[in-house]
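Colleague: everything below, folded, please.
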Amino acid sequence: MDIFNFPLAFQFASPGPIIFSLGPLSVRWYGLLIASAVLIGLTLSQYLAKYRNVHPDLIGDLAIWLVLAAIPCARIYYVLFQWPQYAKDPGDIIAIWKGGIAIHGAIIGGIVAALIFARLKKISFWQLADIVAPSVILGQAIGRWGNFFNSEAFGRPTDLPWKLYIPPAQRPSGYINFEYFHPTFLYESLWNLAVFGLLITLFFRSLKGKPHLKLGTLFLVYFATYSAGRVWIEGLRTDSLMLGPVRIAQLVSVGGMLLGLAGLAWLYIAGRSLPDVVPSEPPLNSSAQSANPPNKTP
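Modeller: Next up is the predicted model:
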């Protein structure tokens, strides 16, 4: 049987952005997924923090900072590059439930917030970054499904068996007569899950000293690997934020990949420590600590 003639098995079609409505109140998939990603990420980060001698309550405080910074920055970043659209209807600027956030804006906002938080709490920024990196990429994997329910952030037309159906109202100009598109939300979600698996494996193997990881390693690996995947996935999309002929996400991702690789080279080839807001301590690496994670307030 020709797999390309096997109908329906791998075809996706959004049931719509709204889960249910109660009068004027609508509960949307996008918001539910973001909230779920935050809660799951917080739980995971607090669990991992115990293995790094960081009290879980500190991670809870950090999560508030990250949410308050990341979500507005993600929206501002998106709106700035889509300003002609929002200039016509400024009321839609705050309508984040309709979609339209950019992960690079969230990352920038989150990094700035974490730097300030680390400085105020007198704890290593890289320690915090390593702890939350697996949760961040897992949250991105979950959040990408919001694009599916909103029928947005899809790729070029395709006849592949895992094609995504897009309603006519959601199709970009020039693609009105095409029904099926690359499910780039799925590509990125799967890529992010693979990066999550890599980070979690490195985290727990490092507790046994195999390998010994310097502070900042996990965050830099996240930065480099996520960015590498985003470069090629973004090339498939039809709705990229543009700066002239350049896809902004590809440009930023190439920069992120190079920064991540440069940081890893600085750590493991040059043998230097990363600049930090406070003097940092090495992560814990003994098997005893792995079996019995500490619970110490920094």
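Colleague: contacts, neighbours, all on C-alpha from now
Modeller: Fine.
Colleague: may I see the buried residues of the top helix by length along the chain?
Modeller: Longest helix in the chain by number of residues, with DSSP state H as the criterion: helix 56-81. For helix 56-81, the neighbour count (16 or more other Cα atoms under 10 Å) marks 56, 58-59, 62-63, 65-67, 69-79, 81 as buried.
Colleague: do a quick rundown of the helices in the stretch 1-150 of the chain.
Modeller: 29-49, 56-81, 83-88, 103-121, 125-143, 145-150 (DSSP state H, counting those that start in this stretch).
Colleague: ok, and what's touching the third one?
Modeller: Here helix 83-88 makes contact (Cα atoms under 8 Å, 6 or more residues apart in numbering) with 79, 92-93.
Colleague: just curious, which of those is nearest to residue 109?
Modeller: residue 79 (14.7 Å; Cα to Cα).
Colleague: quick one more, to check against the first:
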Amino acid sequence: MNTPVVTELFFPSPTVSAFALGPLTIRFYALAILAGIVAGVWLTARRLRFRGGSTAQTLDIVAWAVPFGIVGGRLYHVITDNQLYFGPGKDPWGAVRIWEGGLGIWGAVALGLVGAWIGARRAGVPFTAFVDAAAPGLLIAQGLGRWGNWFNNELYGAPTDLPWKLQIHNMNQATGQAVTGPGGAPEVLGYFQPTFLYESLWCLGAASLLMFLDRRYKLGAGSVFALYVVLYTAGRFVFELMRSDPANTILGLRVNTWVSGLLFLAGIALFQALRSRSRSEVGTRSPDPRTDPAEPIQRTNT
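Modeller: The predicted structure is shown next:
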């Protein structure tokens, strides 16, 4: 009689995070970020057209917002996790090697908003119209970008025996390969909560909810972005409590846990202050029944 083979269930992680293309090394982390940006820009352009804007205006603003956001995200990461790059035995040049991972969303959003404000002024688009149009796309970009952390075998939670536990390898980020053991097999560090996956799914679900609420209730100028802050930080607060990777703490809580909680409260206050305003718009135009919502846009000066 044959003994049945019991297969352990787990969510696998890649053993390769990069590949060579001629003289170039392509990082999957960078590709995930790029995929998120492309999807987010596409949705933002579509939503800005609903508000009377154009795809060209979206691209003009994004050309300012994205570089500012990447720089801001890296600065936040390096400042809040400076021990990774500075100190005895550390490599300070690692602070500029963004392709190895490490973007702080709070810095990316903060400096990205500065870039968006500059771009919106140059493009003749009200700032609130752009950020309200961009909010769901930003969530989608974050959700897709989290898969870069999957390729890097990072951002995981506590050890677990759940069927969807995440297998984590010992990765050499410099080579983009998993470290191999004596037998040539990739080294497995253990099985953990897939917090990157939880956050990715939360972002995609929150984007759908945000678009539904905006369509259903015609949220006031600026309040769509405020609600983005509320939805994202609510999930991020929980996921930060679950994570087990090293991080700086204040009074026993991770820095990002504190930031998430404070921004959640600020987002609620901002939403309450803005939700009764008129809907954010770029200008008057005749709606296209093939692509536009049923109601036409009439206001021009929000």
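Colleague: care to give me the TM-score?
Modeller: Once superposed, the chains reach a TM-score of 0.82 (TM-score structural alignment, normalised by the length of structure 1), with 275 aligned residues with a Cα RMSD of 3.1 Å.
Colleague: looking at the contacts of helix 83-88 of structure 1, which is nearest residue 126 of structure 1?
Modeller: residue 79 (30.0 Å).
Colleague: so where do the strands sit in the stretch 201-302 of structure 2?
Modeller: Using DSSP state E, counting those that start in this stretch, the strands found in the stretch 201-302 of structure 2 span residues 249-250, 253-254.
Colleague: give the aligned range of stretch 253-265 of structure 2 in structure 1.
Modeller: Alignment of stretch 253-265 of structure 2 against structure 1: residues 246-258, by TM-score structural alignment.
Colleague: mean shift of that stretch relative to structure 2?
Modeller: Mean deviation of stretch 246-258 of structure 1 from its aligned counterpart in structure 2 after superposition (mean Cα distance after the TM-score superposition for structure 1): 1.2 Å.
Colleague: I'd like the distance from that stretch to the chain centre, please.
Modeller: 15 Å (Cα atoms, centre = their mean, to the nearest Å).
Colleague: same thing with stretch 269-277 of structure 2?
Modeller: For stretch 269-277 of structure 2, the distance to the chain centre is 24 Å (Cα atoms, centre = their mean).
Colleague: kindly report the same for stretch 242-250 of structure 1.
Modeller: 19 Å.
Colleague: and the end-to-end length of it?
Modeller: Stretch 242-250 of structure 1 has an end-to-end distance of 10 Å (criterion: Cα to Cα, to the nearest Å).
Colleague: and residue 211 of structure 2, how far from residue 59 of structure 2?
Modeller: 21 Å.
Colleague: so residue 95 of structure 2 touches residue 78, yeah?
Modeller: Yes - the criterion here is Cα atoms under 8 Å, and residue 95 of structure 2 meets it with residue 78 at 6.3 Å.
Colleague: would you check the span in structure 1 matched by stretch 145-163 of structure 2?
Modeller: Counting by TM-score structural alignment, stretch 145-163 of structure 2 corresponds to 143-161 in structure 1.
Colleague: name the residues of the matching stretch that are buried.
Modeller: The neighbour-count check on stretch 143-161 of structure 1 (16+ other Cα under 10 Å) flags 143-157, 161 as buried.
Colleague: what's the answer for stretch 35-55 of structure 1, then?
Modeller: Within stretch 35-55 of structure 1, judged by 16+ other Cα under 10 Å, the buried ones are 37-38, 40-42, 44-55.
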